[in-house]
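>>> Have a look at this fold, sequence not included:
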């Protein structure tokens, strides 16, 4: 198995924290929300929340415009 990010398999190793995953994906730290297996993970837990093997991670980035 692997970690799925936004519907695609990722090279992330199980046990990687959300903070590490976002850094690897080069995602900005502001205007971002993360859900793991359909549960939103509060920003305060990103440094310690380890992503399990087979987890489905959704990374949402706010975009300005109309």
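Done, it's in. Treat the numbers as computed from the prediction; the structure is a model and nothing was measured.
>>> make it CA atoms for all contacts and neighbour counts henceforth
Will do.
>>> Run through the strands of the chain in chain order.
In the chain, the segments counted as strands under DSSP state E are 4-5, 8-9, 32-36, 39-40, 56-61.
>>> Out of these, the one nearest residue 50 is which?
strand 32-36 (10.2 Å; C-alpha to C-alpha).
>>> how about that closest one: buried residues?
Neighbour counts over strand 32-36 (16 or more other C-alpha atoms under 10 Å) mark 34, 35, 36 as buried.
>>> looking at the strands of the chain, which is buried most?
Neighbour counts (mean count of other C-alpha atoms under 10 Å) averaged over each of the strands of the chain peak at strand 4-5, with a mean of 19.
>>> Against which helices or strands is that strand packed?
Counting contacts by 3 or more C-alpha pairs under 8 Å, 6 or more residues apart in numbering; DSSP states H and E, strand 4-5 is packed against strand 56-61.
>>> Alongside the first one, take a look at this:
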């Protein structure tokens, strides 16, 4: 499946079916992130139930602390 993630075309395995699966595939499942799918911001509780489809546009924002 081909997704556009943060402006880059990325090929992901067919096992990636939900936003939660995608975050796990990218190693971000334990990070605090905001996910936008096709210009809709998702609540964290919806990651497990929101499917991803070929051609979806995904934006993932992670938070970085510093001082």
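On my side now, so go ahead. Computed from a predicted structure; not experimentally measured.
>>> before we move on, back to that, out of the buried residues of strand 32-36 of structure 1, who's nearest residue 10 of structure 1?
Distances from residue 10 of structure 1 to these, taken by C-alpha to C-alpha, are shortest for residue 36, at 13.8 Å.
>>> Is it correct that residue 25 of structure 2 is in contact with residue 16?
Yes: using C-alpha atoms under 8 Å, residue 25 of structure 2 makes contact with residue 16 at a distance of 7.4 Å.
>>> With neighbour numbers in mind, choose between these two.
Ranked by neighbour count (other C-alpha atoms under 10 Å), residue 25 of structure 2 and residue 16 place residue 16 first, with 17 against 14.
>>> May I see the buried residues of stretch 40-57 of structure 1?
Buried, per 16+ other C-alpha under 10 Å, within stretch 40-57 of structure 1: 46, 49, 50, 51, 52, 55, 56, 57.
>>> equivalent range in structure 2 for it?
Aligned by TM-score structural alignment, stretch 40-57 of structure 1 falls on residues 41-58 of structure 2.
>>> JSON lines please, covering the strands of structure 1 and showing distance to residue 19 of structure 1.
Listed next are these as JSON lines, based on distance: least, C-alpha to C-alpha, whole Å:
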{"stretch": "strand 4-5", "distance to residue 19 of structure 1": "14"}
{"stretch": "strand 8-9", "distance to residue 19 of structure 1": "18"}
{"stretch": "strand 32-36", "distance to residue 19 of structure 1": "10"}
{"stretch": "strand 39-40", "distance to residue 19 of structure 1": "14"}
{"stretch": "strand 56-61", "distance to residue 19 of structure 1": "11"}
